[in-house]
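Asker: okay, predicted coordinates and the sequence, questions at the end:
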Amino acid sequence: MPEGEFVARERSGPTLAHLVLATRLKTLREAAGLTRQHAADALGAHPVTVRRIEQAQTSLDEGQVRALLRAYGSPVAEIDEFLGKLATANLPGWWHPWRAAMDPWQLDLMSVESAASMIRAWEPALVPALLRTRAYARAVDDALRPDLSPADKDARTELLMKRQERLHAQQTRIWAVMSATALHTRVGGDDVMAEQMAALHAAVDGPDVTLQIHPLDGPPHALTGTPAITVYRVEAPEIPDRVVREGGPAGSADVWDVSATVTDYRLLLDYSCAIALHPDKSKEALP
């Protein structure tokens, strides 16, 4: 896959408004015909500092932003408007209360998820996270995340429930494909599994969830052997789509925002979905 990993910004994570403003700064610099070195000279800093600002990998400081806008020739009215938006953008995101229990890569994804029009997911062995019940999600963390405290597991479960609630409210479409292995992997007790299967039935009956299943006796497909994948589609032109590939040590993931990489994974999902059971047949396959 092409390089271009999206590096975590800081422990609080950027808001969507912050991402938009950071991208806007890059656009204004390029429109002014200035390099990052020119911008760095205006700040008395290294070009790496400008790169981090433009890629939303650090907070937007009012003094730095004002200096950059002046260097780019922005009029006073534009500077005042930008700084007004900056004050709002620097407010904590809604997920702020749960940040201590989140994996570092999740912090940068929350603002993107909150603005996503579609989320596509592949899950090789479990029910996709955004379709999990509270009990199932907690049982997964109990089994797979012994590094976390009970309090952190509770917080992560509560955050997942809030994410699902917000995505439903904003009518984000979720298109998930998973292996039938998940239907037979016993997570928690019988009651947990029964509740989870009932929740899947209810989800696919709604307008915002599409679920496809690869049967146990099906052929290999484009994502066979691939860890969990999530692709976030955002309508805001300033914000690139993201792809997340989970795997490796507990809590780790690769996150890319490079268009070619996102397209590669989107195509893999397309190929996989093309030979998975049709959504109607997948619904019939649910226990």
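Answerer: Here it is on my side, so go on.
Asker: rest of the way, CA atoms for contacts and neighbours
Answerer: OK.
Asker: shouldn't Asp208 be in contact with Thr172?
Answerer: Yes - counting by Cα atoms under 8 Å, Asp208 touches Thr172, with 6.7 Å between them.
Asker: more crowded one of the two?
Answerer: Thr172 (20 against 15; other Cα atoms under 10 Å).
Asker: you'd agree the more buried one is up against Met118?
Answerer: Yes - counting by Cα under 8 Å, Met118 is a contact partner of Thr172 at 5.4 Å.
Asker: so Thr133 sits against Gln196, correct?
Answerer: Yes - using Cα under 8 Å, Thr133 is in contact with Gln196, at 5.8 Å.
Asker: by contact count, what packs against the longest helix along the chain?
Answerer: Longest helix of the chain, by residue count under DSSP state H: helix 150-169. On a contact count with 3 or more Cα pairs under 8 Å, 6 or more residues apart in numbering; DSSP states H and E, helix 150-169 meets helix 134-144.
Asker: buried ones in the helix it packs on?
Answerer: For helix 134-144, burial by neighbour count (16 or more other Cα atoms under 10 Å) applies to 134-142.
Asker: could you do stretch 264-273 as well?
Answerer: 265-266, 268-269, 272-273.
Asker: ditto for stretch 221-236
Answerer: 221-223, 228-234.
Asker: could you list the residues in contact with it?
Answerer: When contacts are defined by Cα atoms under 8 Å, 6 or more residues apart in numbering, stretch 221-236 is touched by residues 112-113, 115-124, 240-247, 262, 265-266, 268-269, 271-272, 275.
Asker: equivalent analysis for stretch 160-173, please.
Answerer: When contacts are defined by Cα under 8 Å, 6+ apart, stretch 160-173 is touched by residues 114, 116-119, 129-131, 133-134, 208-210.
Asker: before we move on, the earlier item: what angle separates the longest helix of the chain from helix 134-144?
Answerer: Here the directions of helix 150-169 and helix 134-144 differ by 140 degrees (axes from the mean of the first three to the mean of the last three Cα atoms, to 10 degrees).
Asker: here's the one I want to compare it with:
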Amino acid sequence: MPPTNSPTLRQRRLGAELRKLRERSGLTATAAAGLLGVNQARISMIETGRTPISADRLRSMAHAYDCSDEQLIDALASMTGRRARGWWEEYRDHLPAALVDLAELEHHASGLRVALAMHIPALLQTTDHARALFRAVVPAMRQYEIEHRLAHRMKRQAILDREEPFPYEAIIHESALRMGFGGADVRRGQLKHLLDMSEVPYITVRVIPFDAEYYPSTGQSFDYVEGPVPQLDTVQLDTHHGGCGFLDAEAQLSKYRAVLDHMEACSLDPAESRSFIQNLVRDI
């Protein structure tokens, strides 16, 4: 398969996981190349995601690296081959690559947990609320940029309407629910939409009120995207310049899982959270 100069996040992750397996086996790239009958440059291209590989080649590599975790091998094998051209690819020339990669990451997720202090989760936003957010970005976006981002965000939400949806949990601080983006009517519509979505069986909405005993976070929003096996989980951080940062080191994943567990512990339960939001709607 010919190399690519712009590997996606998914392709880079596959390569990084193969590098981890090789390093755990104690093999250098040169030694691995000798075992597999390829040159060292080919190993490097695979590990940077620039050269797609087949599932059979991946299984050969895993065997050479003494990996016996069949679930992990199967999960990695499902990531092989050339880049699947999903709907998100049409935005690659119009949006930052990280936003396009995020849509692909969500598409392949098996579960999603998000935590937000100042914003409604992107997958639960109304069109009016999202448009108001994009209009508030500094520096200001041009109208066509707003429309590209808005269309991309709305298409991302389709993952919550699939025939076989994954579990989705949103932990939202009260401050995010009180933000007035777009004015009273937009805020009311957004909160009502949030209530409707919270009634969906596989969607859980939890609120952390101002009077919670503690708030185990710095206030930074993040998504915890669950992969087919825990080793392939990913944390996506919202950065101050509006981009996406992706973390996948074992220690980082463990940290953010613990943060989410603590945030869930200090939040209202789903029924209490719905009542809390209903009271906010009545007060608008």
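Answerer: Received, thanks. This is a predicted model, so every value here is computed, not measured.
Asker: and the TM-score between them?
Answerer: TM-score of the superposed chains, computed with TM-score structural alignment, normalised by the length of structure 2, equals 0.75; 255 aligned residues with a Cα RMSD of 3.5 Å.
Asker: rewinding a little: from the buried residues of stretch 221-236 of structure 1, which is closest to Leu148 of structure 1?
Answerer: Ala228 (20.3 Å; Cα to Cα).
Asker: mind checking how far the aligned partner of that closest one in structure 2 is from Cys244 of structure 2?
Answerer: Alignment note (TM-score structural alignment): Ala228 of structure 1 maps to Ser221 of structure 2. Using Cα to Cα, to the nearest Å, Ser221 of structure 2 is found at 11 Å from Cys244 of structure 2.
Asker: shared neighbours, the two?
Answerer: 237-238.
Asker: picking that back up, which among the contacts of stretch 160-173 of structure 1 end up buried?
Answerer: 114, 116-119, 129-131, 133-134, 209-210.
Asker: return the subset of these lying in strands.
Answerer: 116-119, 209-210 (DSSP state E).
Asker: what lines up with Leu150 of structure 2 in structure 1?
Answerer: Aligning on TM-score structural alignment places Leu150 of structure 2 opposite Thr157 in structure 1.
Asker: isn't its match right up against Arg132?
Answerer: No - Thr157 of structure 1 is not in contact with Arg132 according to Cα under 8 Å; the separation is 9.8 Å.
Asker: how many residues are close by the match of Leu150 of structure 2?
Answerer: Around Thr157 of structure 1 there are 23 residues (other Cα under 10 Å).
Asker: how close does it get to Val187 of structure 1?
Answerer: 15 Å.
Asker: counting neighbours, what do you get for Arg188 of structure 2?
Answerer: Arg188 of structure 2: 19 surrounding residues under other Cα under 10 Å.
Asker: secondary structure class for it?
Answerer: Recorded secondary structure, Arg188 of structure 2: helix (DSSP: H, G, I helix; E, B strand; the rest coil).
Asker: what does Gln252 of structure 2 correspond to in structure 1?
Answerer: Gln252 of structure 2 maps onto Thr261 in structure 1 when the alignment is built from TM-score structural alignment.
Asker: can you tell me the helix or strand for its match?
Answerer: Assigned by DSSP states H and E, Thr261 of structure 1 falls within helix 259-275.
Asker: show the subsequent helix or strand relative to that helix.
Answerer: Next along from helix 259-275 of structure 1, by DSSP H and E: helix 279-285.
Asker: buried residues in the strand or helix carrying Val20 of structure 1?
Answerer: Here Val20 of structure 1, judged by DSSP H and E, is contained in helix 16-31. For helix 16-31 of structure 1, the neighbour count (16+ other Cα under 10 Å) marks 16-23, 25-26, 28-29 as buried.
Asker: from Leu223 of structure 1, how far off is Arg145 of structure 1?
Answerer: Distance, Arg145 of structure 1 to Leu223 of structure 1, using Cα to Cα: 24 Å.
Asker: now Gln164 of structure 1
Answerer: Taking Cα to Cα, one finds Gln164 of structure 1 at 25 Å from Leu223 of structure 1.
Asker: picking up where we left off before, ok, which pair from the contacts of stretch 160-173 of structure 1 is furthest apart?
Answerer: Ser117 and Arg134 (23.7 Å).
Asker: so what's the aligned partner of Ser110 of structure 2 in structure 1 up against?
Answerer: Following TM-score structural alignment, the counterpart assigned to Ser110 of structure 2 within structure 1 is Ser117. Counting by Cα under 8 Å, 6+ apart, Ser117 of structure 1 touches 171-173, 232-235.
Asker: kindly recompute the last result at 10 Å.
Answerer: Residues near Ser117 of structure 1 by Cα atoms under 10 Å, 6 or more residues apart in numbering: 167, 170-174, 232-236.
Asker: what's near enough to touch the residue sitting nearest the centre point of structure 1?
Answerer: When structure 1 is reduced to its mean C-alpha position, the nearest residue by Cα atoms, centre = their mean turns out to be Leu109, at 3.7 Å. Counting by Cα under 10 Å, 6+ apart, Leu109 of structure 1 touches 6, 8, 13-16, 232, 242-244, 255.
Asker: among those residues, which are in strands?
Answerer: The strands, defined by DSSP E, take in 232, 242-244, 255 from those.
Asker: need the max-distance pair from those.
Answerer: Tyr232 and Val255 (10.8 Å).
Asker: which neighbours do the two share?
Answerer: Shared contacts of Tyr232 of structure 1 and Val255 (Cα under 10 Å, 6+ apart): 109, 242-244, 262.
Asker: number of residues surrounding Gln190 of structure 2?
Answerer: Gln190 of structure 2 has 23 nearby residues by other Cα under 10 Å.
Asker: now do Glu90 of structure 2
Answerer: Neighbours of Glu90 of structure 2 (other Cα under 10 Å): 12.
Asker: roughly how far apart are it and Ala151 of structure 2?
Answerer: Using Cα to Cα, Glu90 of structure 2 is found at 11 Å from Ala151 of structure 2.
Asker: likewise for Pro7 of structure 2?
Answerer: From Pro7 of structure 2 over to Ala151 of structure 2 (counting by Cα to Cα), the distance is 24 Å.
Asker: tell me which of these two has more neighbours.
Answerer: Pro7 (18 against 14).
Asker: tell me which of the shared contacts of Tyr232 and Val255 of structure 1 is nearest to His38 of structure 1?
Answerer: Closest to His38 of structure 1, out of all of the shared contacts of Tyr232 and Val255 of structure 1 and judged by Cα to Cα, is Arg242, at 29.6 Å.
Asker: which one in structure 2 is aligned with that closest one?
Answerer: Match for Arg242 of structure 1 (TM-score structural alignment): Thr234.
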